[in-house]
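Q: predicted model and sequence below, questions to follow.
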Amino acid sequence: MNITTPALLFPAISLLLLAYTNRFLVIAQLIRSLYKQNDEDPSADIRKQILHLRIRIIAIRRMQVAGVMAFIFCVVTMFALFLDWAFIANILFGASLILLLISLVFSLYEVQISGQALNLQLKSLEDRRE
């Protein structure tokens, strides 16, 4: 393995972190909106949505932590390769890939929760029609 191998992960991890940050910002906006809406008209549906959003925030925070740790391990891998510590670099790169995988698993989990929250909202709309 040479120094360009871990460097290939830099753009991928950076894009993932950007996407995770965007998700976080959208959820923060939604929470503020629901908070205001709940003050005006409290309902069980809003409380359920807030619960889903809380779970999503936790998942996004874990995604971000795992992604940042993957990025750090990638940088340390490059430093180990620079010092010709090939064995340590291989271990660090493997750890970086595992952390990236963990980040992606949390992302998948967050998408599932998001889908459940949307279904809850759709069900609420359907109930109001009837």
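A: Nice, I can see it.
Q: alpha carbons only for contacts and neighbour counts from here, please
A: Will do.
Q: so what secondary structure elements neighbour the strand or helix carrying Leu15?
A: Assigned by DSSP states H and E, Leu15 falls within helix 9-40. Where contact means 3 or more CA pairs under 8 Å, 6 or more residues apart in numbering; DSSP states H and E, helix 9-40 is packed against helix 44-82.
Q: pretty sure Arg56 contacts Leu108?
A: No - using CA atoms under 8 Å, Arg56 makes no contact with Leu108, being 10.9 Å away.
Q: neighbour-wise, which of the two wins?
A: Neighbours were counted for Arg56 and for Leu108 using other CA atoms under 10 Å; Arg56 has more, 24 against 14.
Q: could you tell me how many residues sit around Tyr35?
A: Count around Tyr35 with other CA under 10 Å applied: 16.
Q: what about Ser14, how many residues nearby?
A: Ser14: 14 neighbours (other CA under 10 Å).
Q: for Met63, see how far away it is.
A: Distance from Ser14 to Met63, counting by CA to CA, to the nearest Å: 13 Å.
Q: and for Arg23?
A: 11 Å.
Q: which of the two has more neighbours?
A: Set Arg23 next to Met63 and count neighbours by other CA under 10 Å: Met63 wins out with 28 against 15.
Q: quick one: neighbours of Gln64, just the number.
A: Gln64 has 24 neighbours, counted by other CA under 10 Å.
Q: any idea how far Phe10 is from it?
A: Look at Gln64 and Phe10: by CA to CA, they are 15 Å apart.
Q: before we move on, what about Ser124?
A: For Ser124 relative to Phe10 (CA to CA), the value is 42 Å.
Q: second structure for comparison follows:
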Amino acid sequence: FPCKTYGSGITQPLTGEKFYVRSDCPFNFITFTHDKVDVIVTLTRGKSGLISRAVINVNNAKISLENGHIIVEDQSVSVPYNDMYRHIFQYGIYTKMKSKVLPGPMSHFVMLLALRFFIPFIPYTLFCGIQC
């Protein structure tokens, strides 16, 4: 199972069991280390329960998704965006991100994570997993 969250608080971890989270406090949605690269995804839900902010941190290189904006290291950016660590680009109606720090198929982890995320007010599913 991939882990995912959707709606106003439904969360499904890697075990596949679903549960409901109702809080407007930031929480770590997923954390892992692969080949000495640390990945932490922190989510915050608004008063409505919908995701209002996500922070994707890959080896301390931070991207925030908030109110339909992409913020890289505290600077608002537009797509396409390239730097030493990540590539953010339009993919049809979606915006994707690929990490240049994660090796091989793991580089697609954050890309899949951002797949449905750049819609204002973000009432959509957020997936985490590996897309090959």
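A: Yes, it's here. If you're wondering where the values come from, they're calculated on a predicted model, not measured in any experiment.
Q: could I get the TM-score for this pair?
A: The TM-score (TM-score structural alignment, normalised by the length of structure 1) is 0.23; 50 aligned residues with a CA RMSD of 4.6 Å.
Q: report the contact partners of Tyr91 of structure 2.
A: Not one residue lies near Tyr91 of structure 2 by CA atoms under 8 Å, 6 or more residues apart in numbering.
Q: what does Leu120 of structure 1 give?
A: Contacts for Leu120 of structure 1 (CA under 8 Å, 6+ apart) come out as 45, 49.
Q: report the inter-axis angle for the helix or strand hosting Asp127 of structure 1 versus helix 9-40.
A: Using DSSP H and E, Asp127 of structure 1 sits in helix 86-129. Computed with axes from the mean of the first three to the mean of the last three CA atoms, to 10 degrees, the direction of helix 86-129 of structure 1 lies at 30 degrees from that of helix 9-40.
Q: and helix 86-129 of structure 1, how far from the chain's centre?
A: 6 Å (CA atoms, centre = their mean, to the nearest Å).
Q: what about the residue nearest to Thr95 of structure 2 when sequence neighbours are not counted, neighbour count?
A: With sequence-adjacent residues excluded and distances taken as CA to CA, 6 or more residues apart in numbering, Thr95 of structure 2 is closest to Phe89, at 5.7 Å. For Phe89 of structure 2, the neighbour count with other CA under 10 Å is 17.
Q: doesn't Val77 make contact with Phe89 of structure 2?
A: No - assessed by CA under 8 Å, Phe89 of structure 2 is found out of contact with Val77, at 11.2 Å.
Q: quick one, strands of structure 2?
A: Secondary structure of structure 2 (DSSP state E): strands located at 3-6, 10-12, 19-20, 27-34, 37-45, 51-58, 61-66, 69-72, 75-77, 81-82, 86-91, 94-99, 126-128.
Q: for these, give me JSON lines that also has distance to Leu112 of structure 2.
A: Below are the strands of structure 2 laid out as JSON lines (distance: least, CA to CA, whole Å):
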{"stretch": "strand 3-6", "distance to Leu112 of structure 2": "11"}
{"stretch": "strand 10-12", "distance to Leu112 of structure 2": "16"}
{"stretch": "strand 19-20", "distance to Leu112 of structure 2": "22"}
{"stretch": "strand 27-34", "distance to Leu112 of structure 2": "13"}
{"stretch": "strand 37-45", "distance to Leu112 of structure 2": "13"}
{"stretch": "strand 51-58", "distance to Leu112 of structure 2": "12"}
{"stretch": "strand 61-66", "distance to Leu112 of structure 2": "14"}
{"stretch": "strand 69-72", "distance to Leu112 of structure 2": "16"}
{"stretch": "strand 75-77", "distance to Leu112 of structure 2": "19"}
{"stretch": "strand 81-82", "distance to Leu112 of structure 2": "17"}
{"stretch": "strand 86-91", "distance to Leu112 of structure 2": "11"}
{"stretch": "strand 94-99", "distance to Leu112 of structure 2": "7"}
{"stretch": "strand 126-128", "distance to Leu112 of structure 2": "6"}
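Q: could you measure from the residue lying closest to Ile88 of structure 2 once chain neighbours are set aside over to Leu65 of structure 2?
A: Distances taken as CA to CA, 6+ apart put Met97 closest to Ile88 of structure 2, at 4.3 Å, once the chain neighbours are dropped. According to CA to CA, Met97 of structure 2 and Leu65 of structure 2 sit 12 Å apart.
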